[in-house]
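In: Sharing a sequence plus its predicted fold:
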Amino acid sequence: MQNKLFVAQYVDNYGPGSNGLMVAVQQLEGNLLDAGHEVLVVAPQAKGMNPHEGRAGRTEIRLPSIRVPKMPTRVANGNKFKRTINQVAALQPDVIHAHGLGPVGVLGVWTALRTNTPLLLTWHTDFDAYADYYARVLPLLRGIVSMFARLNRGEVYDVRAIRAARLEFPDPEKASLLGLMRKMLLSANVVTAPSPKTLARALQIAPEANVVCVPNGVDPLPAGPPPVERGPGPLFLYVGRVAPEKGLNLLVDAFELVRELHPDAQLMIVGDWERYPKIAKRLLAAQRGGNVLLPGEFPRNELGAFYAMADCFVFPSVTDTQALVLHEAALAGLPIVSADPELNLVLEPRQNGELAGPAPTAFAAAMLRIIDRLEEPGWRESAAQRSRELAGQWSVASQAAEMLRIYELTAQRKYEAVVRKHEDFGANRRAE
């Protein structure tokens, strides 16, 4: 075993709603504990999945939180931040790992700088992109920046830095947020990004940051009998959060165009479609129009049965930083239609799917091309094989080993070794 490590995980999104970030962080917790290391979780107070609670070697600090209006998320409100810094300083972790750029992630950076602890930062969520979809989020994020500037009294980010950011970034509404993001990226000894898309975005904000691409690992989900009845036509599947930034309106518009040529085609959306009233109204109307299935939200370990019954996975979002569901779908052998050309780890156009622009006509055309290819002899089987090959490069075991290696090197302050080894690792993986 490697030298025993104590890693402090700072995460903003730990319930009540489940999401890819929480799955990735909890998987990482389990990997560390299984390898005999110790974990501290610092997160907002919230209900939700907490599978490692009570395990030996794991402790947690929960911070006072507030609910984000109309979203399944609670965020830390800034209370007890300074006390938490002192608590963590007394515990002396080997590495602080800040997951994201929210209040708790900011606290992780502040703690690392105050205590001179090696800092690893992972960019899971592009808050800048999400702000375009949530009018209520941008004021909240700006408020967080202002609050933090008052709290830290210039240790990390202050009013002068906010003013400087407003001169450097063209969008005045986001300038202070982007300035803080850049400060966090530059403060980290190592930054990991779950996809080349996210790596490029990080370097766009902070070109001097020490960023490496480490996709989250995903294993095949267990298949099962079809959980719902389906028709004889091609079945397109979407699995994931049903939220404004996920592009569900685009998907429904595209599907309506597909049905003009293939009336027997079906679209199934697996997720909590009732959370957002406007989206729910649109999906109910589509369901009444015919051939749209809305089975609801299911636990992750039951999703394999939905993947197994589908003919193609559709992904209309352009805001995701990796999208674990793309990997799940590929491991199930599905071809993929995606609106995001930058999320291409598990998709090769024409080989196992199609890239389509974020417009209904373009997305519908890609879906129609998949329908045609599914009728070609042998294409379904070859696409399934290629999907599994691509997604199989990043298993839970392989990525756990890679992250443990990065933790070890970060704790030893061997930051250049992290980057050099990972550049070789990534190139070899994609060439296989």
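Out: On my side now, so go ahead.
In: For the rest of this, base every contact and every neighbour count on C-alpha atoms.
Out: Will do.
In: show me what contacts the spatially closest residue to residue 362 that is not a sequence neighbour?
Out: Excluding the flanking residues, the one nearest residue 362 by C-alpha to C-alpha, 6 or more residues apart in numbering is residue 356, at 5.6 Å. With contact set as C-alpha atoms under 8 Å, 6 or more residues apart in numbering, residue 356 has these partners: 337-341, 362-363, 366.
In: Below is an additional structure, to be compared with the one above:
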Amino acid sequence: MNIGIFTDSYYPEISGLVTSIDILQSQLKERGHNVYIFTTSNPGIRGKRRGVFRLPSMPFLFLKSRRVGLFYTPRAVKCVKRLNLDIIHTQTEFSLGIFGKIMAKKLGIPVVHTYHTLYKDYVHYISKDKFKRLSNDLVKILSRNFCNGCDAVIAPTQKVYDLLMDYGVKKSISVIPTGIRLCKFNSGGHPEVNAEELKQSLSIGSNDPVILFVGRLAKEKRVDIIIRQMPYVLQSLPDAKLLIVGDGALRKTLESLAVQLNVNKSVIFAGEQAWDKIHIYYKLGGVFVSASVTETQGLTIIEAMASGIPVAAIRDRNIEDLIKDRWNGRIFDSERELGEAVVETLSDKTISQMYVKNANDTLYEYSSLKFSMKVEEVYTKLLREKILT
């Protein structure tokens, strides 16, 4: 098949969405398909990637770190036509997604859409918490109309499936979790970097218990509640360190919070790290913590589990099938339960090792191979139906 993936977010941006697209592209290519990415231009890009076409863009008005495509030129339309695409897969409801749907109609080919983002949890970026109800209603209408204008929809979790059904989406929805390259995270050692040297460079002692967070430093990630539990954690584990890998608009606020709580010497901000090096940072963790309830799936949780780190995550529908409390990880409902789960996991190696072992038995469902095979099945079904009609 010749497959066109249309997305507003792509390399060098680092996010779960970009990871999903990158994994899907590489796995489909390994399975013998031709995959082409259509995305936005980016001033940070150096050089070109084969099979990646970038359209003129500008920073998103309400979130400067994101970009949206501008008008589409006849040249871009000719480029898409020249590739003789069999199917288009949109990954955004905005500019490139709209362009993808337009081109699918022009070419008379099916269009599949993956609904990645729970926009109802992000409207504060636009409305600043004013007119919230109006913003949520608008999100519902736009999401429903976009999905119903596609031939098939993919939801990463049951949580997203239920949301889209509630929005009134009538098209076929397949629940397909994004997979990860398990071998990248679960391989034993990484000879390219010495873990002890990396710890030393981050001012982490060899025997210091490490609480790990990986992700954007944004309001919806709720990193602040992890930091707020550090005084409690340090009472039991005075040498514990909270390692925060990632960057974002909230970094200075979080750094100030650590100072206010007098835990700044125990909270380490490592900044944003290159995707091809992120697996090394997972190896430093003694427990991985996620406090976000806005995830469609939570790829960092799966990456942590694959890396052999026990996970403590807030109760949320997106992890119902992934984490079973006190079997392959911990689930908490409150800030204090977060602190208790962290202390217990870091203090009891027997429990910690049990979580890791049982988590490993869960992971096949989240392999990149299974992910690509299920998406490929959606494509094949649509193309077969097109032939029959």
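Out: That came through, no problem. Just so we're clear, the structure is a prediction, and the values are computed from it rather than from any experiment.
In: still on that earlier bit, let me know the closest of the contacts of residue 356 of structure 1 to residue 286 of structure 1.
Out: Using C-alpha to C-alpha, residue 363 comes nearest to residue 286 of structure 1 of the contacts of residue 356 of structure 1, at 17.0 Å.
In: Tell me which residues touch the equivalent of that closest one over in structure 2, please.
Out: By TM-score structural alignment, residue 363 of structure 1 lines up with residue 335 in structure 2. Contact analysis of residue 335 of structure 2 by C-alpha under 8 Å, 6+ apart lists 225-226, 229.
In: Please, a ChimeraX command that selects the buried ones among these?
Out: Per 16 or more other C-alpha atoms under 10 Å, the buried members of the contacts of residue 335 of structure 2 correspond to this ChimeraX selection:
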select :225,226,229
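In: if we can go back for a sec, any idea how far the match of residue 363 of structure 1 is from residue 37 of structure 2?
Out: 41 Å (C-alpha to C-alpha, to the nearest Å).
In: again, but for residue 351 of structure 2
Out: 44 Å.
In: Looking at those two, which has the bigger crowd around it?
Out: Shown here are residue 351 of structure 2 and residue 37; by other C-alpha atoms under 10 Å, residue 37 has more neighbours (21 against 17).
In: Surely the more buried one and residue 8 touch.
Out: No. The pair residue 37 of structure 2 / residue 8 is not scored as a contact, 10.3 Å apart, by C-alpha atoms under 8 Å.
In: all helices of the stretch 101-250 of structure 1, in order?
Out: If DSSP state H, counting those that start in this stretch is used as the criterion, the helices of the stretch 101-250 of structure 1 fall at 103-115, 127-130, 137-152, 159-168, 175-187, 196-205, 248-261.
In: what's the mean distance for the first one versus structure 2?
Out: When you say that, I think you mean helix 103-115 of structure 1. For helix 103-115 of structure 1, the mean deviation from structure 2 after alignment is 2.6 Å (mean C-alpha distance after the TM-score superposition for structure 1).
In: coming back round to it: could you dump the helices of the stretch 101-250 of structure 1 to TSV with distance to residue 400 of structure 1?
Out: Below are the helices of the stretch 101-250 of structure 1 laid out as TSV (distance: least, C-alpha to C-alpha, whole Å):
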stretch	distance to residue 400 of structure 1
helix 103-115	21
helix 127-130	26
helix 137-152	32
helix 159-168	36
helix 175-187	23
helix 196-205	19
helix 248-261	32
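In: Could you point out which of those sits nearest residue 277 of structure 1?
Out: Of the helices of the stretch 101-250 of structure 1, nearest to residue 277 of structure 1 by C-alpha to C-alpha is helix 248-261, at 13.0 Å.
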